[in-house]
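**Q** Provided below are the primary sequence and the corresponding predicted coordinates.
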Amino acid sequence: MSRIQANALSLPAAMPSVVTVGIVFGIIWVSLKVLSVGRRAPGLPPGPPTVPVLGNLHLMPKERPHLQFEKWAREYGPIYSLMLGTRTMIVLSSDTAVKDVLTTRSGIYSDRPDMFIGQKIASGGLRLVVMRYGDNWRMIHKMVHNILNITAAVTYLPYQDLENKIMLKGFLDTPADFLNHIRRFSYSLSTQMIFGYRCRDINDPKLHQLFINFERWGELSGSSSAQLADLYPIMQKLPKFMAPNVRYAERLYQTEKQHYVGHWMKAKQGLDVGTGMPCFCNDIYRAQKTQGFSDDAAGYISGSLLEAGSDTTSSTLYGFILAILIWPEVQRKAQDEIDRVVGPDRLPVIDDYAKMPYLRQCIKESLRWMPTVVLGVPHAAVKDDSYMGYNIPKGATVINNVWAIHMDPKRSPDPRRFDPERFAGDDTTLYQSAMGDTKKRDTFVFGAGRRLCQGIHIAERSLFLAMSRLLWGFEFSPTAGYAYDIEDLVGSITVQPAKYPAVIKPRSREKAAIMADAARDCNALLDPDTGEWKQIPDGMAFSTWMPTKEDY
């Protein structure tokens, strides 16, 4: 046999070794790719050391994450990065960084990261606060701006005044239920402005359903299983029986959708038959007729506004009451100002706002000291960018580290002390402050850039009326023997102090009578059977303002 023939015959025997080498190289390549997951790429902001595949995921705390994010900010500076599986997170922890990135370059950072469980499954892709940036979001944003801009917001003052006075009566009758009275106030105010009807009772099942559903959604969206589905997208393709929390998310969506769409359909029907009151749904209905979006979408637009209006206001008020129990000198100073401006014979009114600088400082300090959204709502970069010499890659999640900014001792000395006078001389509204000098901005809880909360005008009026009237009418004292803990916060995406007791008494019989009379006068405006307004309040109309190009 020739040498050529021998070599030819030996070739097949060599083939397996070539295949084996290819397989080995393939395994090595895949292994290297897998091991590169979680690694911090060159050029990213600094951050804690990573491990393969997980990155920094193993360092993420299950409880009180805002404290760890604050600690990392002290260690790594105003901009740092976290590697969470396949996702890069950029954390902005200074007022300047938030202004420079999220506000000045808002066109790049107006998007939200994908939330497979929280948005796609548990919200049907319809929840406004975490909706991806695009044509649909821009349409809704313009519509909400029309509804909530400062010109339109002032027309809802009769709703704010009435619900506030009904809340005062609740404090008189059952002061131990003060959290429920605060929640009914903020919820009923929101249902009036959004849907055109009220919540009469602190035991209303729909009232409790809102807070329970939103709390469950927040816990679900922040759960480990939801984060894993976002950080390792392959998990989104698992069968339902293997995918953690998907079935629960689907059930939560159906329950929540029934709640929100039920509110919407009731308001829509009232507008159709002519029994509806002036409310946001009137504008949403007009937009639906021209834009053609579904009732499910309309329900979630209005429901998202209901969440924002109810939760943030009630949590801030609850935090303020805790603060004045611990720092009684704040209560005394605020009451001195209110007594000087208002006197003993009438309740404070919105026209007193400009005459009460210390009370306005209390509002700002409440939002700083007890921010309800401690880590903001995450943004996402729509293209590659850079800041302070660091890369911010397309698709990166960008966090507004609200707690770290508010608790920066250079910005707010002794930050865990409730001290309204740190805002002495600041006569800006919350909106003016958010749009002004970033070093003087009072709070970052309302967001930044194009995602700035548009309910900021209404929130400020509601907080002023509530704080000024509660302090005018009541004395708040700590319960003897109870250990108050300002760090015991409950919640997930939004937080508030854990439940606590308080001793609440009218400051005088005369003031108690004035508050009771005010509630009686309000009830005279309401139908005794339905609890709804007998007629549209003076000065209110279904269409008081129409948008112009200057308003966009």
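**A** Alright, I've got the coordinates.
**Q** okay, CA-based contacts and neighbour counts for the rest of this
**A** Noted.
**Q** Which secondary structure state does residue 504 sit in?
**A** strand (DSSP: H, G, I helix; E, B strand; the rest coil).
**Q** OK, contacts around it?
**A** 171, 175, 176, 474, 475, 476, 477 (C-alpha atoms under 8 Å, 6 or more residues apart in numbering).
**Q** try it against this one:
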Amino acid sequence: MHLSVFDIVVLLTILFWILLIIHGRRQNPLGLPLPPGPAGLPLVGNVLNFPKMNSWLVAAQWRKEYGDLVYMQILGNRVIFANTYETAIDLLDKRSLIYSNRPRFTMMRELMGWDWGLNVMPLGPRLHKHRMFLRQFLHRNAMKRNHNILTLETHQLAAGLLNSPDNYLYHVRRATAAIIMKIAYGYDVGLSGDKYVKLADEAVESISIAAEPGAFLVDFLPALKYVPAWFPGAGFKRKAKAWRKLSQSMLKDPYQMTKRKILEGTARSSMMTDLVEQHTVQYGCIDGEEDIAACAAITYTGGTDTTVSAISSFLLALVLYPEVQTRGQEELDRVVGRDRLPNFDDRSILPYIEGIVKETLRWNPVLPGGGPHLLDKGDVYNGYFIPAGTTVLPNHWAMLHDEVEYPDPFSFLPERWILKEGQKEPRDPAKVAFGFGRRQCPGKDLADDSIYITVATILAVLDVQKAKDAQGQPITPLGRYRKGLISHPEPFDCAIIPRSPEAAAMLCHAIEGGE
């Protein structure tokens, strides 16, 4: 009897499902119930009703019906949405010993070649080594030596917004990439048309598409990776082949460029040069060269698009909430004055600016669906059994729009962080936005510092307003966000002008002086 590829896949699916049932009964001898969730179909489970996009919004709605944990099963793959901060802390922080692995990520790791990426790397010595490398350069105290880089590139960002405000998104992307490329590789990004900015944009866009839960069936049915690229429905194989080139370029191109400069004696001090120096052994060989390349590259990859998302949301908020700009500028004028630009030393005495930073993290979170955590062994929580191999998705969007914790959660309100006497402070959104447990983002301090200095600088020298149509009427952006793992506002029109001639002159002077 001749079996087609489709027949083989179906038979393997049925066999896998049967084995899963047997294994599940052995894991759960007490017969405890699974967490509640939408009903599925025999064999395939929730393959038809698992959300293919914006899963965090759907899961937040399901919470009203099913509770804090929402359970689904797709072709034998178990998934739980954790919709509250308390649940995420209980599982991902307090039980991080068993909730800190990563799913297989067949599309990203195996087909697209992102197996070197910290964000998708499974637990093990390699992950520990990479996090140790990154902590050395990105923790709070180490970041102080990079404040000059952040300040200078943010000044360049403000100048770019003044010179060509219609290209605001390019200027945000360029500044973010420039900061990270200088920290990671000691490389100066050009003011226009830099190849590494283009590479980062294309590579991170592919990640945002591929990593969203439910985007590709091969992540739930890994056997599909063996289907030929010409087979009907195998378009994911063709996409993965093209995207793989991007992942390898991200890993190798800037590393080889910097290594060449090290050999020539022209490389500037950076994360990579320091790691190479620390791990150069006899005869000039570099011990763990692949790990060094991967750590520099993941700083470049992981930090670019996420920070771009946050700053883009901040600009959108200024257009939609002009009173935020007014209050922020008033505080800067009163505390810092108008004869210099704000710096990092000012941060502790700018509570409203700090409120804007926190609202930027909360209002439209960069990773609304959170990062997936894989459970290594069966667990019991609140009377429910959670099987080993379950992927837990912390719903950042739901946590940061909790109406009890954040009244009027859909409004951008920095004043919620200006507390009156006896008032309870809302939960710091950084406790959610940068992840949980052992998978917390190692670059969180870099991101936080980048957002602060950008907010303070833009408000000090620019006015961001609604654009006007041909009839002179203000254009109000719809405030919609693109689909994808990383949440970006849809392009919107805005007008960006200097606060005053003196502010523009002060910015130019700061750039010329390298302050």
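**A** It's in. All values derive from a computational prediction rather than experimental measurement.
**Q** what's the TM between chain one and chain two?
**A** The TM-score (TM-score structural alignment, normalised by the length of structure 2) is 0.87; 482 aligned residues with a C-alpha RMSD of 2.7 Å.
**Q** quick one on the thing from earlier: which of the contacts of residue 504 of structure 1 are retained in structure 2?
**A** Using both residues aligned by TM-score structural alignment, their matches' C-alpha atoms under 8 Å, structure 2 keeps these contacts from the contacts of residue 504 of structure 1: 171, 175, 474, 475, 476, 477.
**Q** residue contacts, the aligned partner of residue 376 of structure 2 in structure 1?
**A** Aligned counterpart of residue 376 of structure 2 in structure 1: residue 382 (TM-score structural alignment). By C-alpha under 8 Å, 6+ apart, the residues touching residue 382 of structure 1 are 108, 109, 111, 394, 395.
**Q** Help me confirm that residue 382 of structure 1 is found in a strand?
**A** No: counting by three-state DSSP, residue 382 of structure 1 falls outside a strand, being coil.
**Q** How much space separates the most centrally placed residue in structure 2 from residue 8 of structure 2?
**A** Centroid-nearest residue in structure 2, with C-alpha atoms, centre = their mean: residue 306, separated by 4.3 Å. Residue 306 of structure 2 sits at a distance of 41 Å from residue 8 of structure 2 (criterion: C-alpha to C-alpha, to the nearest Å).
**Q** same deal with residue 475 of structure 2?
**A** For residue 475 of structure 2, the distance to residue 8 of structure 2 - C-alpha to C-alpha - is 56 Å.
**Q** Who has more neighbours out of these two?
**A** Neighbour comparison, residue 475 of structure 2 and residue 8: the larger count goes to residue 475, with 16 against 12 (by other C-alpha atoms under 10 Å).
**Q** aligned partner of that one in structure 1?
**A** Using TM-score structural alignment, residue 475 of structure 2 pairs with residue 482 in structure 1.
**Q** Helix, strand, or coil at its match?
**A** Residue 482 of structure 1 is classified as coil under three-state DSSP.
**Q** Now do the contacts for it.
**A** Residue 482 of structure 1 sits in contact with residue 501, where contact means C-alpha under 8 Å, 6+ apart.
**Q** What ranges does the stretch 51-200 of structure 1 have for its strands?
**A** Ranges of strands in the stretch 51-200 of structure 1, per DSSP state E, counting those that start in this stretch, are 79-84, 87-92.
**Q** Can you lay out those as a markdown table showing distance to residue 211 of structure 1?
**A** Formatted as a markdown table, the strands of the stretch 51-200 of structure 1 follow (distance: least, C-alpha to C-alpha, whole Å):
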| stretch | distance to residue 211 of structure 1 |
| --- | --- |
| strand 79-84 | 30 |
| strand 87-92 | 29 |
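**Q** how about those, which one is nearest residue 223 of structure 1?
**A** When these are compared by C-alpha to C-alpha, strand 79-84 sits nearest residue 223 of structure 1, at 14.0 Å.
**Q** Show me what the residue nearest to the centre of structure 2 lines up with in structure 1.
**A** So, by TM-score structural alignment, residue 306 of structure 2 is matched to residue 312.
**Q** How about its match: what's its closest non-neighbour residue?
**A** residue 372 (6.3 Å; C-alpha to C-alpha, 6 or more residues apart in numbering).
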